[in-house]
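**Student:** sharing a sequence plus its predicted fold:
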Amino acid sequence: MSRPISRPVIGVSTYVEPARFTVWDLPVALLPYMYVEQVTRAGGQPVLIPPAGDPAALVTRLDGLILAGGGDIDPDRYGASPHPHTDYIRKFRDTAEFALMTAALEARTPFLGVCRGLQVLNIALGGTLHQHLPDVVGHTGHSPAPGRFGPLPVRPAAGSKLAKILGGAPITVPHYHHQAVDRLGTGLTVTATSEDGTIEAVELDSHPFAVAVQWHPEAADDGALFEALVANALAAHAAEFADATIHPEGH
């Protein structure tokens, strides 16, 4: 039976990349610690999910899910040939995260997509990507230099969950992406754009809380998106616990 919880368990997907630490230099499942700090500060218990084994099977044990940023998705998944600037493709991560995403949507698990996470959601629902945004918008402001975030304003759409979380006025947020939504996936609504027209956030209309942003909220001072995810995870868990209490199995 479900039990009340103080900290909802929030799964966060990870990278697998070469890394150097102390005396070691070897492949590592890793995640920028900013995600951990944001989830913890928001009241959640972060659990890292590497792209190995069967991560989709974990969804029923999670109260919420974050698909984190990372390298580009194999364009074959949306019927395109690779652009010369499409890079850091990890097909094993694609396989794991698309399965994880599908399971989370089916379970109606509260979900936050970050950068690549938005793109996984969009492609999973039949959408496509612009593979190199400077070709479309004519500037590099969304990814100004390797390892450096670009501050650009986005405008949340009135009436959206995002606007309720962040407010309806334009807000400057940290960007680091050279790809973005082209054709929108089925059931998604655009809930923020940048001044150059780039789609910067989407929500899945049929889901209680499936919000995805193209920027990097983990690098922002404001933790409102993580707080909203944790609040929705707590609410969903409380509802499940109440239902289990009223209708215990076998009675």
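**Tutor:** Yep, it's here.
**Student:** every contact and neighbour count from this point should use C-alpha atoms.
**Tutor:** OK.
**Student:** start and end of stretch 163-170, how far apart?
**Tutor:** The first and final residues of stretch 163-170 sit 10 Å from each other (C-alpha to C-alpha, to the nearest Å).
**Student:** helices along this protein, start to end?
**Tutor:** Counting by DSSP state H, the chain forms helices over residues 33-41, 91-107, 116-124, 134-137, 161-166, 224-246, given from the N-terminal end onward.
**Student:** most tightly surrounded among those?
**Tutor:** Mean neighbour count, computed with mean count of other C-alpha atoms under 10 Å, is highest for helix 116-124 among these, reaching a mean of 25.
**Student:** what angle do it and helix 91-107 make?
**Tutor:** 70 degrees (axes from the mean of the first three to the mean of the last three C-alpha atoms, to 10 degrees).
**Student:** name the helices or strands packed onto helix 116-124?
**Tutor:** Using 3 or more C-alpha pairs under 8 Å, 6 or more residues apart in numbering; DSSP states H and E as the contact criterion, the secondary-structure elements in contact with helix 116-124 are strand 64-67, helix 91-107, strand 180-181, strand 210-213.
**Student:** let's bring in a second one:
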Amino acid sequence: MNHPRAYRPVVAVVADRFEHHKHAAHAVLDGYVHALAQVAQVLPLIVPAHDESIDTETLISTIDGFLLTGSPSNVAAERYGAAPLPASTTIDPNRDAVSFRLLPAILEAGVPFLGICRGFQELNVVFGGSLERAVHDQPGRLDHREGDHDRPLSRWYEDRHALHIAPGGRLAELAGEAEAVMVNSLHHQGVEKLGAGLRVEAKAPDGLIEAVSVESAAQFTLGVQWHPEMRVDDSPLAHAIFTAFGDACRLRQQERLQSRIHA
């Protein structure tokens, strides 16, 4: 007897735009693809950073989850009303255009969301928050940057500082009994002002906000400042984040397909 195939949920991942052999190109780092495919058990769908190509309603009707990744680029400071970043700073206005248009619509439609590093910062800015451009220069702050780039890549993602988890939140559920865990840290920008409507899920020992969720969202929403995608094979919390995200996407898929049957 043939059984109907269980299709994987589809998760949209917004690409970075950069130059490759003098051509504009769109790409997502492999760590995110691995974590989504192998741990969340979803199908990653790379969305180009090309705003005019993307129809929001078509995308929302097709996907079961939305991921905003980390990136070498920074959110343009004009997005949160600050003076422009130095000319030497890497920015990606094409990704900004896509992320900032899609994210509010995605959240309103009830699509599960996971934001990592730049994606966490994009979430904060969408909700009216602002970013500190050089956390390490602020009194009392840790140096959250990745350190020596000559080290092997795997060492960039080693644990760097503790994460103090707020009780009663989404991250606390994923961390189990742990009130503090160790995480990696690869960023120089961070939350300056928290966006209205975001719940603090965790902080670093220096008080910097490291994780948030959307207070009003019924679906899974989580933004984290560290990089769990690179530690899914040896960090229980990283594995739990992607597992929970995948489960939320499967629930969304069931609801989406049921609505089509009854339409």
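**Tutor:** Nice, I can see it. None of these values were measured; they are calculated from a predicted model.
**Student:** how far away is residue 241 of the first structure from residue 60 of the first structure?
**Tutor:** Counting by C-alpha to C-alpha, the gap from residue 241 of the first structure to residue 60 of the first structure is 14 Å.
**Student:** try residue 41 of the first structure
**Tutor:** Taken as C-alpha to C-alpha, the spacing of residue 41 of the first structure relative to residue 60 of the first structure amounts to 24 Å.
**Student:** ok, residue 52 of the first structure next?
**Tutor:** Here the criterion is C-alpha to C-alpha. By it, residue 52 of the first structure lies 17 Å from residue 60 of the first structure.
**Student:** likewise for residue 26 of the first structure?
**Tutor:** Counting by C-alpha to C-alpha, the gap from residue 26 of the first structure to residue 60 of the first structure is 32 Å.
**Student:** these two: which is more packed in?
**Tutor:** Relative neighbour count places residue 60 above the other of residue 26 of the first structure and residue 60, with 13 against 9, counting by other C-alpha atoms under 10 Å.
**Student:** now do the more buried one against residue 180 of the first structure, distance only.
**Tutor:** 30 Å.
**Student:** in the second structure, what sits opposite residue 187 of the first structure in the alignment?
**Tutor:** Residue pairing (TM-score structural alignment): residue 187 of the first structure is matched to residue 197 of the second structure.
**Student:** what residues are up against its match?
**Tutor:** Residue 197 of the second structure is in contact with 127, 214, 215, 216, counting by C-alpha atoms under 8 Å, 6 or more residues apart in numbering.
**Student:** list only buried entries from these.
**Tutor:** If you count burial by 16 or more other C-alpha atoms under 10 Å, the buried members of those come out as 127, 214.
**Student:** so residue 167 of the first structure touches residue 156, yeah?
**Tutor:** Yes: judged on C-alpha atoms under 8 Å, residue 167 of the first structure makes contact with residue 156 at a distance of 7.4 Å.
**Student:** more neighbours: which of these two?
**Tutor:** Applying other C-alpha under 10 Å to residue 167 of the first structure and residue 156 shows that residue 156 carries more neighbours, namely 26 against 16.
**Student:** for that one, give me its contacts.
**Tutor:** Applying C-alpha under 8 Å, 6+ apart, the residues contacting residue 156 of the first structure are 162, 163, 166, 167, 168, 169, 170, 191, 192, 193.
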